[in-house]
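Q: Next comes the sequence, and after it the predicted model I'd like to discuss.
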Amino acid sequence: MKALVLAGGKGTRLRPLTHTSAKQLVPVANKPVLYYGLEAIREAGITDVGIVVGDTAAEVRAAVGDGSMFGLDVTYIPQEAPLGLAHCVLIAREFLGDEPFVLYLGDNFLVGGIAGLVDTFRRADYDAQILLTRVAEPQFYGVAELGPSGEILRLEEKPEHPRSDLAIVGVYIFSPAVHEAVRAITPSARGELEITDAVTWLIDHGSRVHSHLVDGYWKDTGRLQDMLECNRIVLERIEPGVRGTVDRLSEITGRVVVERGAVVENSILRGPIVIGADTKITSSYIGPFTSIGASCLVENAEIDYSIVLDGSSVHGVSRIAHSLIGRNVEVSRATGMPNTHELMVGDHSRIQVPA
């Protein structure tokens, strides 16, 4: 079995970060989201992986390389434009050959992995298996209606009146039968070849399409609140360890990771948190569910429930919460101008300040 990982797309919901970075490489607990998916694929016993890349191909290649760091053999498949998930299958035909494969969306975060899904598919005689999870608001997702034995009867994309609360997760397994389906369908109203249309084609032509319910936690990390929630889930499971330097004036409580080269002085760290390599924390409070990237500086500041990416500095600011701060960003307190906010903000940003 092979795997096809989708790492293209524009990541419009995470702008401005994704103007300069692939959405699949935004970190959760200081590790890119894409890495979690590649690790899950390897843990399922799959080593031959194709990665579909778009405008951010160079960045994805630099981050993943030939796949050997994950125990994988990676082939890159360029996609000229984001023309749909089924289009990714279409252009990967030569790589996939006549083997079954996992289709994995690289910006999806799934706790518990996919080993159970893969094992079930290998034992069964299915043409497609779709991963599902129960959600509170199914009208915002692709939704599946199931038969009595778990077979897929119908798929609907963001239905006004959902027939179930089972949302489609961004992980699928297909037999080679899907190649005929992706050739047969036509672009949707938004000009893309939809994978749900390919699955529907399989159902209409008598193929066996089955469901598999998610055992663990799942999120599509396309929005800020989803990134922060994934960060929280991972941090709750981290193994604490101080490999950097923490002075006697500092206080550590809970699950805290301080990476090599990091320095903590006269500060309070309330876990679960991760402090990246070569970062300096001085006279600050870092609260629960926060990850600070590598080579950052936090001084006389308070941060909690947030993600700070590599190379950024936060100085003299309290209190930052529910925030995602990009790479090489400087956040500081304005001086000499009471009741004034000085901002240099890029396109598609969101800023909240006190009234």
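A: Structure's in. What do you need? Residues are numbered from 1 along each chain as shown.
Q: When you work out contacts or count neighbours from here on, use the C-alpha atoms and nothing else.
A: OK.
Q: Next, count neighbours for the nearest residue to residue 115 once chain neighbours are set aside.
A: Nearest residue to residue 115 in three dimensions, chain neighbours excluded: residue 44, at 4.2 Å (Cα to Cα, 6 or more residues apart in numbering). Residue 44 has 16 neighbours, counted by other Cα atoms under 10 Å.
Q: ok, residue 297 touching residue 278?
A: No: shown here, residue 297 and residue 278 do not form a contact pair, counting by Cα atoms under 8 Å, at 9.1 Å.
Q: Against which helices or strands is the host helix or strand of residue 227 packed?
A: Taking DSSP states H and E as the definition, residue 227 sits inside helix 224-235. For helix 224-235, the elements it packs on are strand 27-28, strand 218-220, strand 290-292, judged by 3 or more Cα pairs under 8 Å, 6 or more residues apart in numbering; DSSP states H and E.
Q: Now it: buried residues?
A: Buried residues in helix 224-235, counted by 16 or more other Cα atoms under 10 Å: 224, 227, 228, 229, 230, 231, 232, 233, 235.
Q: structure B:
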Amino acid sequence: MKGLLLAGGHGTRLRPLTHTGNKHTIPIANKPMVLYAVENLINAGIRDITVILGPMKEGITEAIGSRYPATFHYVEQEPLGLAHAVMKAEPYLDEPFIMHLGDNLLQNGISQFLNRFNETHADAVIGVTPVKDPRQYGVVVLENGRVKKLVEKPRDPPSNLALVGVYVFTPIIHDYTRKLKPSWRGEYEITDVIQMMVDDGKRVEVVHVEGWWKDTGKPEDLLEANQLVLDGLEGTFHHDHATIQGRVQVGEGTVLKENVTIRGPVVVGRNCVIGPNVYIGPYTSIWDGCELSDVEIENSILMKEVKIRGVNARISDSILGNNVVVESKPGIPRVTRLVVGDRSKITLSSP
């Protein structure tokens, strides 16, 4: 069994965060999101993984590095759909493979997909889960437990079952991608490929995904994914001077100064300086090298080397890119929500 990891795309729904980097390198609980998919594949026993890179490919190879016990192949693709990624990677996919979207997080990993494939000897295995707004996803219609129809991002969804971003295929899929034509969106849709297999009588099995699943396509999805991962945080950090409540992890080299309160779940990276006069509330992740003073923050994601100084308003529900600086000047205090791209500087008013 081989792996196909998709880490391309333009990330338009996450701008400005993706103007300067690949969306798959954005951290969830201080880990680039693509590594959750990598580790799912590794934990499932996959040792040969092809990674699809898009036009904005910076940071992917560096994030994956060489620490995993697998061989990685990197293939560049102009984003023309999931099936197009399979077409580009075909030379590496000469045996059954599991395709994992790099921006999808699954609480319980991907073993249930492989188990279903091995038990049924299927030609394909797909995952589904009910969602509130199926219009944003590929949608699956089942009849007596079998796949009947698939529709990509329908305006009038025929069911509430969304396709999860993990698939298992045998090499027979290449017979279908070679005959595929672009959809009305101008993309080669994986839903069209699977539909062709269903219509041809191929065995397509369904997994009803257990545990939470998150597609991190929008800023609010990133924050929700951060919450879901932090909910599983283990361990408690103790400090002689700071007030620590709940599950908190603090990285090596981080300094906590006077009058610091941290309420978990919270993760703080390495070599940060926190304080004086800092409150960090639940569901906040602060990556390496950040500096916070005279600020309150909660339910937010801070990427590397963010600096926040003297902000007389609670920052909440925010995502701050690498090297962002946020400071304040006199004005009216208020709650602040920010989504700020890399190397930006924000000046807020304060009284």
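A: Now that the structure is in, tell me what you want to look at. Just so we're clear, the structure is a prediction, and the values are computed from it rather than from any experiment.
Q: what residues does the helix holding residue 227 of the first structure touch?
A: 14, 28-29, 109, 219-221, 255, 272-274, 289-291, 305-307, 322-324 (Cα atoms under 8 Å, 6 or more residues apart in numbering).
Q: go again using 10 Å as the cut-off
A: 13-15, 26-31, 33, 109-111, 217-221, 236, 255-257, 271-274, 288-291, 305-307, 322-324 (Cα atoms under 10 Å, 6 or more residues apart in numbering).
Q: List buried residues within those.
A: Here, 16+ other Cα under 10 Å leaves 14-15, 26-30, 33, 109-111, 218-221, 236, 255-257, 271-274, 288-291, 305-307, 323-324 buried among these.
Q: Quick check: which element contains the aligned residue in the second structure for residue 133 of the first structure?
A: Matched by TM-score structural alignment, residue 133 of the first structure corresponds to residue 129 in the second structure. Assessed by DSSP H and E, residue 129 of the second structure sits inside strand 124-130.
Q: mind checking how far that strand is from the chain centre?
A: On the basis of Cα atoms, centre = their mean, to the nearest Å, strand 124-130 of the second structure sits 18 Å off its chain's mean C-alpha point.
Q: From the contact counts, what lies against it?
A: strand 97-101, helix 111-120, strand 138-143, strand 161-169, helix 190-199, strand 204-208 (3 or more Cα pairs under 10 Å, 6 or more residues apart in numbering; DSSP states H and E).
Q: closest to residue 60 of the second structure out of these?
A: strand 97-101 (13.6 Å; Cα to Cα).
Q: Residue 206 is in contact with residue 181 of the first structure, correct?
A: No: applying Cα atoms under 10 Å as the test, residue 181 of the first structure and residue 206 come out as separate, 11.9 Å apart.
Q: More neighbours: the two, which one.
A: When neighbours are counted by other Cα under 10 Å, residue 181 of the first structure and residue 206 differ, and residue 181 comes out ahead with 19 against 9.
Q: Quick check: the counterpart of residue 293 of the second structure in the first structure vs residue 135 of the first structure, distance?
A: Mapped onto the first structure by TM-score structural alignment, residue 293 of the second structure lines up with residue 299. According to Cα to Cα, to the nearest Å, residue 299 of the first structure and residue 135 of the first structure sit 40 Å apart.
Q: quick revisit: and for residue 297 and residue 278 of the first structure, which residues touch both?
A: Residues touching both residue 297 of the first structure and residue 278 (Cα under 10 Å, 6+ apart) are 262, 263, 310, 311.
Q: what's the closest of those residues to residue 38 of the first structure?
A: residue 310 (21.9 Å).
Q: Quick one: map that closest one onto the second structure.
A: Applying TM-score structural alignment, one finds that residue 310 of the first structure aligns to residue 304 in the second structure.
Q: Which residue lies closest in space to the residue sitting nearest the centre point of the first structure, excluding its sequence neighbours?
A: Centroid-nearest residue in the first structure: residue 107, 3.5 Å away (criterion: Cα atoms, centre = their mean). Spatial nearest neighbour of residue 107 of the first structure, chain neighbours left out: residue 24 (4.8 Å); criterion: Cα to Cα, 6+ apart.
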